[in-house]
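*Asks:* Here is a sequence with its predicted model. Questions after.
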Amino acid sequence: MTVRKALTQLVLALALPVVLVAVWWFASAGSTSFFWPPLSRIVEVFPETWDAERLVNDVLPSLARLAIGYSIALVAGVALGSAIGLNPTLRAFLEPTLEFFRAIPPPVLVPIIALFAGYTGWTSKIVTIALGCLWPILLNAVEGVRGLDEVLVDTSRSYRLRRRTHLFQVVLRGSSPQVAAGARQALSIGVILMVISELFGANRGLGASIVQFQRAFAVPQMWTGIILLGLIGFALSVLFRVVEHYSLAWYRGLRQADRGA
C-alpha cells in the first residue's frame, strides 16, 4: 500500500466522525437543556470524571470480564463448531436446537443467569458475555467447516495426513475466514453485554458507572461514559482488524491469485 493510498483511506475514515463531532459541537453550543448539555461541557468534565482511579476500578475490570468471556466463547465456539461441522449426523441432530437458542436475544438471559450465578461478582457477567458471543462464532464455524474445499479435504485424506495436522492445517485454517466473520460479530455483541450485565446489582464497571451518573442526575458525566464506551468499541474494532489482517494474509493472497488467474 502506497503512502498516498494510506492517507486517502485515513482521511475517508476520519471525515464522517469529524463532521458529526462538529455538528454536535455547534448544535449544542447554546443548549440550556438539562439533558442535552453542550459538548464543550462534556469535554470539560471528561478528564476529571475518568481519572486514573476510575479507569482502574471501573473500566479495566469491565474490559477484563469482556476478554475472559469472549475468549471462552471463541475457544468453545471454534471447538464445538468444528466438531459439529465435521459430523453430518451430529449437525442434523443439533442444528434445530442451536437455531432456537441463537434466536433468543442474549440480554433476555441476563436476569436468569444472575439468579443462578448471583448478581454480584464476576461469574454472572462473564457467563453472560460468553453465552452471547458463543452463537455467532459457533454457527459460523459450523458453516466454515461445511464449506471446506472438497478437493483439499480429499487431498489430505489421500496423503494420509495425521489427524492433528488435518485438523489444524485443513479444517481450522480453511474455516478461519468464516470464523473471523463470526468473531467480529461476537465482539460487538460482547461489548453490549459487558454493559448490560453490569446494570443488574453491580456497583463497579463502566455500565454501572453510567447508570450511577444517570441516577444522580450527573448528565454531563453520563455522556462522558457513553462517549468512552464508543471509543472503547472503536479501539477494539481496530485491534480486531489488525489481528485479522495479519492472520488472514494467506487468504487475501489466495483470492488475489485466483483473480489474477
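*Replies:* Everything's here; your move.
*Asks:* Going by C-alpha atoms from here, please, whenever you check contacts or count neighbours.
*Replies:* Will do.
*Asks:* Which helix runs longest in the protein?
*Replies:* Longest helix in the chain, counting residues (DSSP state H): helix 219-247.
*Asks:* Now the residue nearest in space to the middle of the chain: which helix or strand?
*Replies:* Among the residues of the chain, the one closest to the centroid is residue 187, at 0.8 Å (C-alpha atoms, centre = their mean). Following DSSP states H and E, one finds residue 187 within helix 173-196.
*Asks:* list the buried ones in that helix?
*Replies:* Judged by neighbour count (16 or more other C-alpha atoms under 10 Å), helix 173-196 contains these buried residues: 173-184, 186-196.
*Asks:* before we move on, back to that, and the residue nearest to the centre of the chain, how close does it get to residue 80?
*Replies:* 18 Å (C-alpha to C-alpha, to the nearest Å).
*Asks:* just residue 105 next, same as before
*Replies:* Distance from residue 105 to residue 80, by C-alpha to C-alpha: 21 Å.
*Asks:* ok, those two, which is more surrounded?
*Replies:* residue 80 (18 against 10; other C-alpha atoms under 10 Å).
*Asks:* The residue lying closest to that one once chain neighbours are set aside: helix or strand, and which one exactly?
*Replies:* Leaving aside its sequence neighbours, residue 80 sits nearest to residue 138 (C-alpha to C-alpha, 6 or more residues apart in numbering; 6.7 Å). Under the criterion of DSSP H and E, residue 138 resides in helix 123-146.
*Asks:* In addition, the following structure is provided for comparison:
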Amino acid sequence: MRPVTGFLQRWSLFFGAVVLWELAARLAEDPFFPPPTTILQTAGQLWFSGPAGHLLLTGSVFNDILPSLGRVFGGWLIAVLVGVGLGTFLGRSKTGMDYVGPLFAFMRAVPPPTLVPVFLVLFSIGTPMKLATIVFGSVWPILLNTVDGVRSVSTTQRETAESFRTPKAYWVTMVVLPAALPKIFAGLRLSLSLALILMVVSEMVGATDGIGYQLIFAQQRFDFPAMWAWIVLLGVLGYGLNALLLAVERRMLDWQPTRGAARAQTTGA
C-alpha cells in the first residue's frame, strides 16, 4: 500500500497537469496545441502500428528512434571516456589545470549548437558530425566534475598510500576513482541530458533521419500532433535515461556510509 501511495504523491501533479491540458485544449480547439489523447493516438500510429513480425513497431522506430539513441549513447560514451580519463590526469596533476583551465573555461562557454557549421565543414553531413556535436557539449560536466572528485581525496589517504608504496595503478583505480564517483556521477547525469538535447539539435541540420529530423519535418508540414508526439517521446526518453543512470549510481555507490545509512533508515521506516 505504501508504494502505491508514494507513486500517487509523486505523479499526482503530472497527471493533474495532463488533465488540465486535455480540458483546455478541447475548449480552445487550437490546432497548435492538440489534446494529449490526440497526441497519444498519433504516437500509436507513428510507432506501434507495424506488422506483428516486428512486434507492432513501425519503420520509424528502426529508421529514426534507434539511430538517434545510438548517436546519444555513442557520443555520451566517448565523452565519458575522454572526460574521466583526462579529468583524472588533470586532477592528479598539481599544475595541469593552471595551464588548461582558461582554455577549458573559454571552450565550455561556446554554445555547442553554434559549432554545428564548423563540424559540418570538418566531418560533412553524417553521423561523425552529430557525434562531434554531442561529445563537445557533453564532455565538460564529466571532465570538470572528475577533476573536482579526484582532488577531493583526503591528505590522510594520500599519505597512507605513499607510506605503503602503493602502486599508482592500484591507487588510481581502487582509491582515487571510487572516492571521486559521487561527483563523476553528477557530471554523468548532466552530460546525458545534454547529449539528448544535442542529438536533436544536430539532427535538425542536414539530416535525413532521426528524432530531430522528424520533429522539424512535422513542424514544417504543420502536422502538430506528430510534432508534439516527438516532443513527448523526447521527454520520456530523458526521464527514462536519467532514471536508469540513477539506478546504476545507487547500485555502485551503495558502499558509501551515508547512502547505506539513508537506505537503512528508509527501509526501517
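*Replies:* Yep, it's here. Bear in mind that the values here come from a model prediction, so they are computed numbers and not experimental data.
*Asks:* TM between them?
*Replies:* Remark: TM-score between the superposed chains equals 0.92 [TM-score structural alignment, normalised by the length of structure 1]; 254 aligned residues with a C-alpha RMSD of 1.8 Å.
*Asks:* circling back: residues in contact with the helix holding residue 187 of structure 1?
*Replies:* Helix 173-196 of structure 1 has contacts (C-alpha atoms under 8 Å, 6 or more residues apart in numbering) with 62, 65-66, 69-70, 74, 78, 106-107, 110, 125, 128-130, 132-141, 143-145, 147-149, 206-208, 233, 237, 240, 244, 248, 251.
*Asks:* How many residues are close by the residue mapped onto residue 216 of structure 1 from structure 2?
*Replies:* In structure 2, residue 216 of structure 1 lines up with residue 221, judged by TM-score structural alignment. Neighbour count of residue 221 of structure 2, defined by other C-alpha under 10 Å: 9.
*Asks:* And for residue 135 of structure 1?
*Replies:* 26.
*Asks:* That one against residue 102, yeah?
*Replies:* Yes. Assessed by C-alpha atoms under 8 Å, residue 135 of structure 1 is found in contact with residue 102 at 5.9 Å.
*Asks:* mean per-residue distance, the longest helix of structure 1 to structure 2?
*Replies:* Once fitted to structure 2, helix 219-247 of structure 1 is off its aligned match by 0.7 Å on average (mean C-alpha distance after the TM-score superposition for structure 1).
*Asks:* Can you list the buried residues in that helix?
*Replies:* In helix 219-247 of structure 1, counting by 16+ other C-alpha under 10 Å, buried: 219-225, 228-229, 233, 236, 244.
*Asks:* which residue lies farthest from the center of structure 2?
*Replies:* Most peripheral residue of structure 2 (C-alpha atoms, centre = their mean): residue 163, 40.8 Å.
*Asks:* That residue maps to what in structure 1?
*Replies:* By TM-score structural alignment, residue 163 of structure 2 lines up with residue 158.
*Asks:* gap between its match and residue 149 of structure 1?
*Replies:* 14 Å.
*Asks:* Check residue 196 of structure 1 too.
*Replies:* Taking C-alpha to C-alpha, one finds residue 196 of structure 1 at 40 Å from residue 149 of structure 1.
*Asks:* same deal with residue 182 of structure 1?
*Replies:* 19 Å.
*Asks:* Repeat that for residue 78 of structure 1.
*Replies:* On the measure of C-alpha to C-alpha, residue 78 of structure 1 and residue 149 of structure 1 end up 18 Å apart.
*Asks:* okay, the two: which has more neighbours?
*Replies:* Set residue 78 of structure 1 next to residue 149 and count neighbours by other C-alpha under 10 Å: residue 78 wins out with 24 against 14.
*Asks:* is it true that the more buried one touches residue 136?
*Replies:* No. The criterion here is C-alpha under 8 Å, and residue 78 of structure 1 misses it with residue 136 at 10.3 Å.
*Asks:* Residues that sit against both of these two, list them.
*Replies:* With C-alpha under 8 Å, 6+ apart, residue 78 of structure 1 and residue 136 have no common neighbours.
*Asks:* returning to what we had before: tell me the residue in structure 2 aligned with the residue nearest to residue 80 of structure 1.
*Replies:* By TM-score structural alignment, residue 138 of structure 1 lines up with residue 143.
*Asks:* Kindly report the same for residue 105 of structure 1.
*Replies:* With TM-score structural alignment as the criterion, residue 105 of structure 1 matches residue 111.
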